[in-house]
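S.K.: no letters, just coordinates:
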């Protein structure tokens, strides 16, 4: 399987560029996520699709890449339930050390182009088995930045609830990381 982020190194400096989706289009998703309207209920009327809860979701890493002095980890949230649900905005994220404590020296920013991302993002509707993705972007070990060991990440859906934990060791350099808004996977041409 080819690297889904082969174009990402030159685009990392442009975190929210429209070209970022082009870099991810090579990634094959077996899921269904759309900006679709509410589904029909048996009585004939439309039902409002509820926000996804932690109990409906599974967190996974879907790859990584580096370039332009930055690194990116690609994560997905997959709907493991039998009900359609929606996600909108940014996940909450905490970076944890080997003892399970949050890294106090690193701030997680949830921004896109300097604007609060939750206000700008579109809702993503997840059918059962569908997924949405987001990136964690941080400086690479250049320029003499102090690095911090991350043992795992905790992610909370935009609607709140309990955190989903993924054990994933990596080093974060500097004092800030950025989480991009949730996106629907690219559709096949």
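M.R.: It's in. Computed from a predicted model, the values in this text were never measured in an experiment. Numbers count the residues shown, from 1 in each chain.
S.K.: could you use CA atoms for every contact and neighbour count after this?
M.R.: Will do.
S.K.: state which helix of this protein is the longest.
M.R.: Scanning the chain for the helix with the most residues, using DSSP state H, yields helix 19-24.
S.K.: alongside the first one, take a look at this:
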């Protein structure tokens, strides 16, 4: 798999492809700028277009995909986001070759930003930590039904609860002789 940077075109021109794109396009016999236009790529940061290469190339017969990744203005933050997008698009792949960091003027800063983005983009959270979708017919932030709330138990309040029952169980124990006096001072 090969990933190429896509930069926004200037003054209504089509997108620009980064280093190595012309050589790869000649070897594949594919118009990669045309492929970027077909995918609707504008060069915005983290856009990804997939170009299949069924037969590979003479030099690399195992090449099956070319990814076109938007890098925006090619700032460090743009390269970080492009690295994260590339990592998400290439999960479960053995190898990826790219020239994305070469579009930035400072090579050290570019490689660092790109690698940090790729590392963060490749992380997978356990399924339990993914945000649950709102039930059909509700909007985000709408009140969800209290499926797990027992009658007579108060609703959890505050930012952490957001209307759901608090998960920490209440532990009750008998009050010590000194505690009723202190509890009366605390108020209702």
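M.R.: The structure has been received and is ready for your questions. Only a predicted model underlies this, so the values are computations on that prediction, with no experimental measurement involved.
S.K.: tell me how the two chains score on TM-score.
M.R.: The pair, once superposed, lands on a TM-score of 0.22 when counted by TM-score structural alignment, normalised by the length of the second structure; 84 aligned residues with a Cα RMSD of 6.2 Å.
S.K.: if we can go back for a sec, so which bits of the longest helix of the first structure are buried?
M.R.: Residues of helix 19-24 of the first structure classed as buried under the neighbour-count rule (16 or more other Cα atoms under 10 Å) are 20, 22-24.
S.K.: closest to residue 176 of the first structure among those?
M.R.: The closest of the buried residues of helix 19-24 of the first structure to residue 176 of the first structure turns out to be residue 20 (Cα to Cα; 20.5 Å).
S.K.: and the next helix or strand past the longest helix of the first structure?
M.R.: Of the helices and strands lying after helix 19-24 of the first structure in sequence (DSSP states H and E), the nearest is strand 33-34.
S.K.: what is that next one packed up against?
M.R.: strand 124-126 (3 or more Cα pairs under 8 Å, 6 or more residues apart in numbering; DSSP states H and E).
S.K.: what packs against the strand it packs on?
M.R.: Strand 124-126 of the first structure packs on strand 33-34, strand 85-87, going by 3+ Cα pairs under 8 Å, 6+ apart.
S.K.: give me the next element, helix or strand, following the shortest one.
M.R.: Towards the C-terminus, the helix or strand next in line after strand 33-34 of the first structure, according to DSSP H and E, is strand 57-67.
S.K.: now residue 131 of the first structure: how far from residue 138 of the first structure?
M.R.: Separation of residue 131 of the first structure from residue 138 of the first structure (Cα to Cα, to the nearest Å): 23 Å.
S.K.: residue 152 of the first structure now?
M.R.: To residue 138 of the first structure, residue 152 of the first structure is 15 Å away according to Cα to Cα.
S.K.: then residue 166 of the first structure?
M.R.: Residue 166 of the first structure is 18 Å from residue 138 of the first structure, by Cα to Cα.
S.K.: so between these two, which is more surrounded?
M.R.: residue 138 (23 against 15; other Cα atoms under 10 Å).
S.K.: residues touching that one, list them.
M.R.: Shown in contact with residue 138 of the first structure (Cα atoms under 8 Å, 6 or more residues apart in numbering): 70-72, 172-174, 176-178.
S.K.: of the residues you listed, keep whichever come out buried.
M.R.: By 16+ other Cα under 10 Å, the contacts of residue 138 of the first structure give 70-72, 172-174, 177-178 as buried.
S.K.: farthest-apart pair in those residues, please.
M.R.: Spanning the widest gap among those are 72 and 174, at 14.2 Å by Cα to Cα.
S.K.: once you drop chain neighbours, what's closest to residue 76 of the first structure?
M.R.: Spatial nearest neighbour of residue 76 of the first structure, excluding adjacent residues (Cα to Cα, 6 or more residues apart in numbering): residue 133 at 4.3 Å.
S.K.: these two touch, right, the one you found and residue 75?
M.R.: Yes. At 5.6 Å, residue 133 of the first structure counts as touching residue 75 under the criterion of Cα atoms under 8 Å.
S.K.: quick one on the thing from earlier: residue 120 of the first structure: which of the buried residues of helix 19-24 of the first structure is nearest?
M.R.: Relative to residue 120 of the first structure, the closest of the buried residues of helix 19-24 of the first structure is residue 20; by Cα to Cα it sits at 16.3 Å.
S.K.: look up how far residue 167 of the first structure lies from the closest one.
M.R.: Residue 20 of the first structure is 26 Å from residue 167 of the first structure, by Cα to Cα.
S.K.: one more: residue 108 of the first structure?
M.R.: Using Cα to Cα, residue 108 of the first structure is found at 18 Å from residue 167 of the first structure.
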